Every structure is written in structure tokens, then in C-alpha cells.
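In: the sequence and its predicted three-dimensional model are supplied below.
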Amino acid sequence: MLKIQTDWIRLVDELHQTALSVSLKSDQIDDLGARLRRTELLLPVIGSFSAGKSSLLNAFLEKDVLPIGLAPETELATELRYGEDPHALAMRPDGTGERMEVDALKSIKARAREFTHVQLFLDDARLKAIEPLVLVDMPGFGSSLEAHNKAIGWYLPRGAHFIVVINVVDGTITQSLQRQLDDVHTMGRDMSVLLNQTNLRADDQVRSVAASIREQLQLYYGIDEAVMPVGTDGHEVLTQVLARIAPDRIVRRIFADEIKALTESLLEQIRISERALLNDKRTNDHALEELADGLGHIEQRRDCMIADLRRQQLESVVERALKTVEYELMDAENELLTAALAGNRDSFSRTFAEVVRHAVTRTLKEQMDEVSRAIVRDFGAALADLEPTMAQLGSGTDWLKNLTERLNQSLQRTGDMLAGWSDSLATHNARQLEARKQETGWKPGQPLPQVNYRNIATIVAVTTQVINPLIELAIIFLPEILVFIREGTQREQMRKTIRDEVIPSFKRELRGKLTALLAEQLDNMVQQVAADFAREIETQSAALQAHRDNAAASAEQTNATLALLAQAREHILRIAKEVQ
């Protein structure tokens, strides 16, 4: 465990004890402490299958654990974890796992469709030394389309830092890799870039390729870091890269704002508690009535907002997404055209799916950020009448402004909608899987029954095998798209087919499915923001409720309680300062 984790767990435990000492609500403190304790930082290692990712990780471990070969061997993302009892745990879509021997990793490729990813536990001091960092061997771009997108869909929103491996023979960031790096950049993740197998080229060639890639990184992403060359020294180079990642900074990025928001909420409770102690019972009762009315306004606005968003926002969000998909598919026309003319359906499918994933990921994340802010702003407006009451309770005139800012920050931290879709749809998929088990008379030990993609697509628009649900749409409907691809077609005729038949056909399929998916997610977002506002008001109500009957208390008792609250404030302010 990192020192910052140990330090912050201690601070959160102190917050918990302080809150209990003066009867403040501590539910969020408990949740935060639990997440700090179990935090791990996933480091997906991405690149083409020929980039040498598995070989690099084997070099780091100084033994051949991950399978390598001339054809793509990594069909399942494999997490390298420390464990005194070496074994592999193949994880299924329903969250269960199948324990296997480590050697079974070499043959699991044939069963890849049964699992989402593999956790490989090794009694290796190197893996223990880098905890809570977890290296992930990802399927390369040459692996099956389903395997590649399953892995990307799972780890893109969950990866803390990405290690990009480029084969020196490629000589550049390919269009396929660039789209994937764009997605990583869109998610706000950092990356380290390694130029692998440099022992196969002369030093001047290596320097030239490294300089070219560095220029691309600066141009596209503003990254101004050296591209690390890797020859036969894979262990040493990867060790250096891991040392530079600065996991403390990642943990700080994940938790610092959340701890700050928590301390602000606790200080707010203390201010209200102090004012309640000095108010008479009638004043406190009136304030409680006002807060209860505020909760009622939230419920009323929530129901209206769901209908308003579906009527006013849904269509425009879908249209912007569809236009972006069309534009980027047209921009990739030459790639698609080359694959189509060669009759290379696999290459066409891969490029098509990558473009769709890239386009939808970027445009929807941008739009969901805008929509979430509008939702918070709308709920805030519904609570405007509470501001005088909160000012009288010691919260100041900026209470509503501070509250909406905290909730906006919370959505930015935890409201990654692509990750949210994976989670919500995973629940749906688990229900479907259970239904299929009953239908087929499945028994433990038997292969899991296959869930029918097309049936699920008509129910909730997309399935989940813990992959990006929108790219699944492309996979589902590629068979229909591929009927347009015919060998021997002339170039201009094929170009016209792609523009006039392939792209419009996919847009028609995407429109209905994306509309249903977005409607579900907009509803979920409204419900989440409403619950966040309601929790804040209920927290303040609880602080007020705890002291509403203080009119009967003696001055000595009141002063003693005020002294405890003042002491708690000092403790919380100290903790907030330590986290900065």
C-alpha cells in the first residue's frame, strides 16, 4: 500500500471519529475509507499484437508466463497480480470466476468467449513491490475484433495510466493506434510510450523513429516526454517507466477533491448544529419545515426533468452523435475503401468498429458533461427559496453556489457515463444469463449458455460482456454491413457504396438503439443528481434535528456542546489542510 493511502486512511478514520463525537452523519466517510483501502491502479499495456507487449511483460517478470507466438495469443486481458498462491482466475460476465492453474493460461484462448478477463496471481516480488499498480496485458489490434473491443470497453474507463508499446518496425503511430490514444486522452488518462524491439534496427533509425513519434504525441496530445526505447533490456526499462508513473499523484487525483468536499460537508453540519443550539425550538422547527419543502421540490423537479430531457435534449444528443459518426467514417473512407476493395472483411470490420467507438466516445462524453451541468443547475434553481433559510442557519449566502459546485465536481469524478453504462448493463446481462441458465437446465461445471446478442439488442439496445456498449452495436450489425462488400467492385463504385449504403444503413440501426440507451442514461443521471441534492439536505436536516430541542438545555450544557463542535471544526480543518 502506498504511503499516501496509509496517510489518508488514517485521516479518514480521524474524520470518522470526529464526526461520531459530535453526532454528524458519517455514511460517506465509511464509504470513502473502504474505497481508499481497496484502491488499485490498473495499467493497461496496449499496442498491436506484434508490438511485443507480452514479451515485454515476460521480460519484466524475468520468466515466460504470458503466451507469445507469431499469431495473436492474447485473447483475454490478463491482470498480473501478486499472490502467495500462484493461480489464474478467469472472470465471467456475471462476476463469478473459475480458478485455474497458471499453465492453463496457454490454452484459455479457446474459451475466451466465456470470460471477460483473467486475473493471474504470481508469487513474484516484482509484482508485490509495485502494488497497488496492476499491469494488464491487453489483446492487440491483431486479435479478434470481439476480444479486442471487450478488453478496451472494460479497461478504457478503469485504467489509471496506459502504457503504449509501439514496434520500431511500424515506425509511427498508426491510424488505428491513434484512434485508441484519442480515446485514452478523452478519458483524461496519462500514458507512457515505449518503442519496442529497437535491437532490430540501427541506432540512427531508432532515434529517427523515436523523434517522429514524439512529434506526433506533442502535436496530437500535448505530451512532451521522451519515447523510451526498449531492446533486450525490457525488465530495466519497464521498471523505470513504473517508477516514473507516480502512483501517489494518481491517488491524489482520484481522492483529493472528494476528501475536500467531505470536509466541507462536515463543516456545514457543524455550522448548522451551532446555530441550532443558539436558536429557539420554534425557529428550528420552521427551518426543518423549509428543508422538508426543499426535498419535495427536488422530487417534483426530478419527475418533470426526466420528461423535459427526453423531449428537449435526447434528440439533439443523438443527432450530434450520429453526425460525428458519419463525419469520422467519411474521414476514414480511404482505410475502409482499401480493405473493402481487397475483400478483407476483418480489416474493414476492425476499422469500422474503431471509428465508431472513437467518434461516439468523444462526442457523448462531451455532451454528457454539458447535460450533467445543466441538470445540476436546474435542481439548484429549484432550491433557490432555501437560500434565506440556510443563511439564517449559518451557511452564508453562497450555500447553493458551493453545493452545486461540489455536485458538479462529484459528477466529473464519478459520472463517467461510459463506465456507468458498462455497470448498469452488466446487471441486465447478469439477469439475462440467469434466465438462460434456467431455460437450458444449466448445471455447475457446464459451459455457460450463450446470451443471444440480437434479442438483447432489441430489448435494451446493446448487450454487455463488460465491453463498451456502443461498439457492441457495430459488432452486432457488421454482418448486415458486410453484405455490401463485394470483391472485384471498382474503386469509385465501392466508394459510392460506402457513402450511400454502408454508412446510412448503420446510422439507421444506431439511431434507435442509441436513443433507447441514452434515454436510460439520462434518467439515471437525473435520479443520481436528485439523490445527491436530497442527501445534502437530509444531512443538514439531521444536524438541525439533533439540536432542535435545545431550548430546554442549560447554558452550561449548550456551552459544552459548542466547545465540542469547535474542537471538531479544528480537527476537520487540520485534516483538510493536510490533504491539500
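Out: Thanks, I have it.
In: when you work out contacts or count neighbours from here on, use the C-alpha atoms and nothing else.
Out: Noted.
In: buried sites along the helix or strand encompassing residue 350?
Out: Applying DSSP states H and E as the criterion places residue 350 in helix 345-382. Buried residues in helix 345-382, counted by 16 or more other Cα atoms under 10 Å: 345, 347-365, 367-369, 371-373, 375-377, 379-380, 382.
In: second one coming, line it up with the first:
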Amino acid sequence: MPGFNSPHDSHNQAILRYLRRGAHYLFLTSVEEGGLHRQEIRRMDEVLDMGRDFSVLITKSDIRPQSDVDDLRGFIDDQLSTCFGKEDRCLATGFRTDTSLSQAITELDQDSILLNINKDALLNFYFMLDGTLNSSIDALNNEEEENRRAIRELQQGMAAIEREQEESIRKAKAKVAGDKARRILSSVENELRNSTDELARAAATDRDAFGRVLSDIVRSRMSRAFQATTAELGNSLAIDISQSVQLSMPSLSFSEDWFDHVVSTIKVQVMDALLGAVGSPSLEKQGDGMMGGKLSQLGTMIASLAPHPVMKAVLAILPGIVGTLLDSMAEQRKEDRLKEEIAHTTIPDVLRQIAPVVDEAMLTISEQVISAISSEFNDLLKEKTEAIEALQKQSEIGDAMRKDISEKLVACKQVNDETVQGLMNVWGQE
């Protein structure tokens, strides 16, 4: 994968596409840099947002005294602790040092990385199996009339989901999507205004440097704001649907872990779509009948209806805004004057030009998230209905066999619960 901060658009598009495919990231920073810059910290934030981890490797350490290298390592370790709460120490490498790039990779916790990559697929399988086992156990322990009543309630619940979906889409078109788009634009504006000094320094250097920093800030903040806003929408909608379903069948409850995983899956799918990573391993693993068909295809649907919204927004502001600023300041590129121009002209121009892209993308994403979550709830109730109906057809099962099957299913559920709890402990999600 090309390195970050490439001056070539094709390299940056490749980075966006393959970010989600990485298992672990090594950030290389030269001993001459003196520490991590804001642009690198933004990238690290994105990596963590995507559910991946990273390590930092100081290069060219043999061109400085060892005491200077040790001081720099301590400074970067403090930066990582302050910004991300990381306790891992960065490594240093050079032509005449003991640590090489391959050694740094070898020292990574490969088991932890492997588990992290497969976490979503494993949790998908757990929730699918858990739902089927619970429905089958309940059906075996219920009388025939109780099962018939349960089927009627499940059907009423599916009808309630359909009504909630229609109402949510109506609200999204009328107001919700627009409100969330404005929140994303506000987030981008705040990030740009907090980065005015950084932008002015880049503008004082040259056009390319300013263009790279500006586009990086917009792209990074937009991606994260879309992801956070969509997760919030998904969580709110999941609560609304569950409450609507429970009015029809009060006995039905949805676990908090299942809720959290639905929202987490939405975040992953939306980020894949935003990064143009549709078809990445994260999507391929989730698309094989694991967590609801429609939810597992959310990223693909968004990408097909609103392709590359972040890249479109970035391309909308370049090179016009960059050229306008630097042409107007061609004779006098003092940072104070540049900061004033950026604050009063550049930032409003950026927001004006990306607003239509954000509005269109947010409406599309909202509609697809609503449809996917509704489908996920519907599939869950449908699975419960089918499990009960399958057992209802086996009317010849005697009490002894029914008890035996129930005990075996309970044992399977215990193994399933213990397995996922063990994985949760490994991931630090107790």
C-alpha cells in the first residue's frame, strides 16, 4: 500500500480503498521529524476507528546519538499515551541498529491480530446460533397452544417492524437526514477552524502542501463524522423498533450485546462504503448467512447508491479553493494574513461546496441503514417463527425425547456462551 501523504491522487485513492484490508499498521517516522504530527495522529485515529491497531517505528535512528533517540522514543510514547491511551513502546530502526522492520513485525501479537480480524464474523455466528437455540429450547418447553400464540405474536411483531421502517424513512426524508448532514458539516467546520495554524503553515510553503493538508482534514473528519452519526442513527432506530415489537409481544427481549453488535456492524459497513472498500475481507466474511443478509450487504448498497461520497467532497474543493487562496496571497504569504483568509474565506467556501455531497450521501445512508436494521429485526423474528413451526410439525416427539433434545440444546447453548465469553475476555470486552 502506498504511504500516507502522497502527492499523487491515485496513491491516496488506493490508500482509502485498502485501509480496511490491513491487519495491523506500522507508522514509520524519521528521527529527523522530532515526533508525531497532527496529520499522522489523524490517520492513527482512523485506524483505531476501523477496529485495527498500529505500532510506531522510528527510522534512521543511527544518524542521531543514542541519547537523542531515547529522548524521542520517550516523547512519542508520551504522545501515544496522551492521544490514544496506548502503553506499547515505539521501536527504533536504522542501518546499524539491532531492530529491523521484519523484526518489528515479528514482535507483534499475531494471535491478537488474527482474533481482531475475525471478531465480527465470530460474533455474527454466535448471535445467529444463540437466537436459533433459544427459540428451539423455548418451543420444546412450551405447550402447543403457547407456541401457536408465540407465532401469532411474532407475526404481529414483523408487521410492527414494517410500520416502523416506513415511518423512519418518512422522517429521514423530511428532517432527520438533513439534521445529521448539518451535524457532519459542523464537525468538519470545527476541525478546520481548530487546524487553522496547520493550514496556514502549509499554505505558506506551497500549493501542493496546502492541498494535501486541507483534503486530509476534510476527508478524515468527514469519514469519522459519517460513521459516528450513522451509528447513532442505527442505535436510535434499533431502540425504536425493539420498543414497537415489544408492544406486540412483551415477553420478547433483545440482549444488550446483540444491540451493540448490530450498531458495531453498521459502523464497519458504513466505513467500508465511505472508503470504497466494498468487497474487502470484512464484508466477505460477514456476507455468508451470518448476521442478517441485508445488514451484511449494507456497505455494498450504500456504495452502489452513493459511491465515494468522501472522495467526491474532497475533489469538489480541490483545486479551485486552493488556487483561489494562494493566487490571492501570491505576493504576501505571511501566516497571520493566511490564517485570516482561511478563516473568513476558505473554510466557508469548503463547507458550501461539500454540503450538497454530504446531504445526498446522508439521505442515502439513512435510508439504507433503516432498511438494513428493519431487515435484521425481521430476520430475527422470522428465525424464531421458523424454529417454532419446525418443532410444531414434529408432533410425534414424545416427552422423553423432547426432554433429551432440550437438554442437548441447552448444552450447546452453554458451549456457545462460554466460547464467546472467552473471546470477549481476550478482546477486553468483559
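Out: Arrived safely, thanks for sending. These numbers were taken from a predicted model, which means no experiment stands behind them.
In: fetch the TM-score of the aligned pair.
Out: Here the superposed chains carry a TM-score of 0.82, computed using TM-score structural alignment, normalised by the length of the second structure; 391 aligned residues with a Cα RMSD of 2.8 Å.
In: on that earlier part again, for the helix holding residue 350 of the first structure, grab the matching residue range in the second structure.
Out: Aligned using TM-score structural alignment, helix 345-382 of the first structure spans residues 207-244 in the second structure.
In: show me what the helix holding residue 350 of the first structure is packed against.
Out: helix 175-186, helix 281-312, helix 314-331, helix 333-341, helix 399-414, helix 417-440, helix 469-482, helix 503-545 (3 or more Cα pairs under 8 Å, 6 or more residues apart in numbering; DSSP states H and E).
In: which one of the ones you listed lies nearest to residue 261 of the first structure?
Out: Residue 261 of the first structure sits nearest to helix 399-414 of all these, at 6.3 Å, using Cα to Cα.
In: pull the residues that contact the closest one.
Out: 254, 257-258, 261, 369, 372-373, 376-377, 380, 383-384, 387, 390-391, 529, 532 (Cα atoms under 8 Å, 6 or more residues apart in numbering).
In: wait, a helix at residue 165 of the first structure?
Out: No. Counting by DSSP: H, G, I helix; E, B strand; the rest coil, residue 165 of the first structure falls outside a helix, being strand.
In: corresponding residue for residue 161 of the first structure in the second structure?
Out: Taking TM-score structural alignment, residue 161 of the first structure has residue 24 as its aligned residue in the second structure.
In: residue contacts, that match?
Out: Taking Cα under 8 Å, 6+ apart, we find residue 24 of the second structure in contact with 52-55, 113.
In: got a list of what residue 488 of the first structure touches?
Out: residue 341.
In: residue in the second structure paired with it?
Out: So residue 488 of the first structure corresponds to residue 331, using TM-score structural alignment.
In: repeat for residue 536 of the first structure
Out: Residue 536 of the first structure maps onto residue 380 in the second structure, by TM-score structural alignment.
In: with residue 315 of the first structure instead?
Out: Aligned partner of residue 315 of the first structure by TM-score structural alignment: residue 178.
In: spit out the contact partners of that match.
Out: Contacts of residue 178 of the second structure by Cα under 8 Å, 6+ apart are 172, 359, 362-363.
In: so what corresponds to residue 61 of the second structure in the first structure?
Out: Per TM-score structural alignment, residue 61 of the second structure is aligned with residue 198.
In: distance check, its match against residue 342 of the first structure.
Out: Counting by Cα to Cα, to the nearest Å, the separation of residue 198 of the first structure from residue 342 of the first structure is 32 Å.
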